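S.K.: Got a predicted structure plus its sequence, pasted below:
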Amino acid sequence: MAIGKTYIFDSTKLAIPIHLRTVITGEPAAAFNHCRHVASRAFRMLKRIEQCYAHRYTVMCSTTDRKKYRDHGTSMDRIMFWKEDHKPRNPTLAPSAKIPAEILALYPDRRVYEEFVRRYNRTFADFIRGPYCLWRESVRAVDRAVARSGLSEMDQQEWKRWWQKAFLGEMSKWEDDVYRLVLPKWEVIVGEVCRAIRRRVEYPGALLEEFWAAAWRPLEEDRVRYGSFV
């Protein structure tokens, strides 16, 4: 089963530190609290999107035949989670055995994957235009509130040091992943799987040929468009 990324945050960097609470009050404090709330909402939606992204290899297969779908998902997990050496810093360990080709069954379906990409892209665009855009605006709102708060130069510098290095530094753990979650096109993900098969499967030739042929089986619209040339 595909597993999404685990994010670990330092809770001490998510709340205004004691030495700044006496100066960050009123509008700046309210703007910061709103920013935290907006960040939490954006992060929750990002996690849902990230879970979908983590299943990108599984959704290359149609769900119409449940057994094929399960077999495909299990096979993809075996291939993508295979590790060449579980402890690469320990030279006494032999490399992991490659995966026997006969236990793998892959059923790629371009039409199914491309439909999933269309739905995913709509959700991703909604996230960018909605929660993520609100998050970026809330960051700017904090900066504006602090700038017009009348804080001394020293207090402003103290705040900026914590705000940029601590709080925004923690937020970068998820924000830096936003555009990593763009789904690859069919030809790209097929190439990724082919490279993984070559590297991780024992005697991969026949499996590669079958996977490639199924991945590029002409779609019905291709037959209509090109006729006898397909």
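M.R.: Ah, there it is. Residues are numbered from 1 along each chain as shown.

S.K.: can we go C-alpha only for contacts and neighbour counts from here?
M.R.: Noted.

S.K.: Please spell out which residues along the longest helix that the chain contains are buried.
M.R.: Longest helix of the chain, by residue count under DSSP state H: helix 26-54. Buried positions in helix 26-54, judged by neighbour count with 16 or more other C-alpha atoms under 10 Å: 27-29, 31-36, 38-39, 42-43, 45-47, 49-54.

S.K.: Just after it, pick out the following helix or strand.
M.R.: Counting by DSSP states H and E, the element after helix 26-54 in chain order, helix or strand, is helix 66-81.

S.K.: how distant is the longest helix of the chain from the center of its chain?
M.R.: Its chain's C-alpha centre and that of helix 26-54 lie 16 Å apart, by C-alpha atoms, centre = their mean, to the nearest Å.

S.K.: Stretch 13-20 too?
M.R.: That offset, for stretch 13-20, works out to 30 Å (C-alpha atoms, centre = their mean).

S.K.: okay, now the one to match up with it:
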Amino acid sequence: MLQVFSCRMVSALSLLEHLSSADPPSPSTFRSSYPSRSRCAFSQAYHAAEKAHDQFRKLHKNIKNRLYLLCPTDNAIRFQEHCSAINRLQAWGRDGIEYSRRFEIGQTLAPAAKIPSFTLKFHVEESAYKAYQERHQTTRDAFFRGALAYWKECKRHCELLLHRSTISVMDKEMCWDWWRKFLAEVTKWEARVDDLVVPDWPIVLEELTSLVEERADLEDEFL
């Protein structure tokens, strides 16, 4: 059973801050006839899910930065050069598309000019990438053992309380309706937690190579 502690009570409105405006309001029973112990458990679960989602976003962002972390960070100049090169690769062709969308004009049929190779300076080291990969895995493991596990525990506890609740059938159905909609929102990110893995060295190296071949002008000697 979850340890009972003093928790912040969440109003019906704040409980739905992260749900779409199309969702119905939270049941009034959360603030009136529903037992205070259960209201506290729902508040606890809400904040547990919020914290887990925040850590999920940070891990996801860390994976998106993988091409930057191919370079060691101990040399600021080299790291800046590498990041600048990655930025140029990722922005290739995007400016023209955004311009077309902004001014509602058709996109040119001519392909975007490739990036001159001499302007791109990559500094790639396998040891630096593997160190980043290990750091990410450590953070991921802590997320699974900590925030995610705690959210799942809160979820089980809330559902147990709902099943055992002695409130009226109508009130219970209202609570279940809110709870299912809340879980549907959580599932949007919770279903992807197993994807929070940094690709192995050969895969990310192939990813960078493909980007360079597609977007850089390799006719001149590549620096």
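M.R.: Yep, it's here. Treat the numbers as computed from the prediction; the structure is a model and nothing was measured.

S.K.: Give me the TM-score for these two chains.
M.R.: In this superposition the chains share a TM-score of 0.75, using TM-score structural alignment, normalised by the length of the second structure; 200 aligned residues with a C-alpha RMSD of 3.0 Å.

S.K.: residue contacts, residue 51 of the second structure?
M.R.: For residue 51 of the second structure, the contacting residues are residue 147, by C-alpha atoms under 8 Å, 6 or more residues apart in numbering.

S.K.: For the counterpart of it in the first structure, give its distance to residue 28 of the first structure.
M.R.: Under the alignment (TM-score structural alignment), residue 51 of the second structure pairs with residue 41 of the first structure. From residue 41 of the first structure over to residue 28 of the first structure the distance is 20 Å, taken as C-alpha to C-alpha, to the nearest Å.

S.K.: same check, this time on residue 132 of the first structure
M.R.: From residue 132 of the first structure to residue 28 of the first structure the distance is 21 Å (C-alpha to C-alpha).

S.K.: count of residues packed around residue 76 of the second structure?
M.R.: Residue 76 of the second structure has 10 neighbours, counted by other C-alpha atoms under 10 Å.

S.K.: And for residue 103 of the first structure?
M.R.: 10.

S.K.: now the one 4 residues further on
M.R.: Neighbour count for residue 107 of the first structure, taken as other C-alpha under 10 Å: 19.

S.K.: ok, now the one 10 residues further on?
M.R.: Residue 117 of the first structure is surrounded by 20 other residues when neighbours are defined as other C-alpha under 10 Å.

S.K.: Check the one 3 residues further on too.
M.R.: Using other C-alpha under 10 Å, residue 120 of the first structure is surrounded by 17 other residues.

S.K.: what's the distance between the aligned residue in the second structure for it and residue 125 of the second structure?
M.R.: Matched to the second structure by TM-score structural alignment, residue 120 of the first structure sits across from residue 136. Separation of residue 136 of the second structure from residue 125 of the second structure (C-alpha to C-alpha): 17 Å.

S.K.: The first structure: strands as residue ranges?
M.R.: With DSSP state E as the criterion, the first structure has strands at 99-100, 201-202.

S.K.: Adding distance to residue 20 of the first structure and mean neighbour count, write the ones you listed out as a markdown table.
M.R.: Formatted as a markdown table, the strands of the first structure follow (distance: least, C-alpha to C-alpha, whole Å; neighbours: other C-alpha atoms under 10 Å):
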| stretch | distance to residue 20 of the first structure | mean neighbour count |
| --- | --- | --- |
| strand 99-100 | 56 | 16 |
| strand 201-202 | 57 | 18 |
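
S.K.: can you redo those as TSV with distance to residue 86 of the first structure?
M.R.: Converted to TSV, the strands of the first structure look like this (distance: least, C-alpha to C-alpha, whole Å):
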stretch	distance to residue 86 of the first structure
strand 99-100	15
strand 201-202	16
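
S.K.: Show me the one of these that comes nearest residue 136 of the first structure.
M.R.: Nearest of the strands of the first structure to residue 136 of the first structure, taken as C-alpha to C-alpha: strand 201-202 at 44.1 Å.
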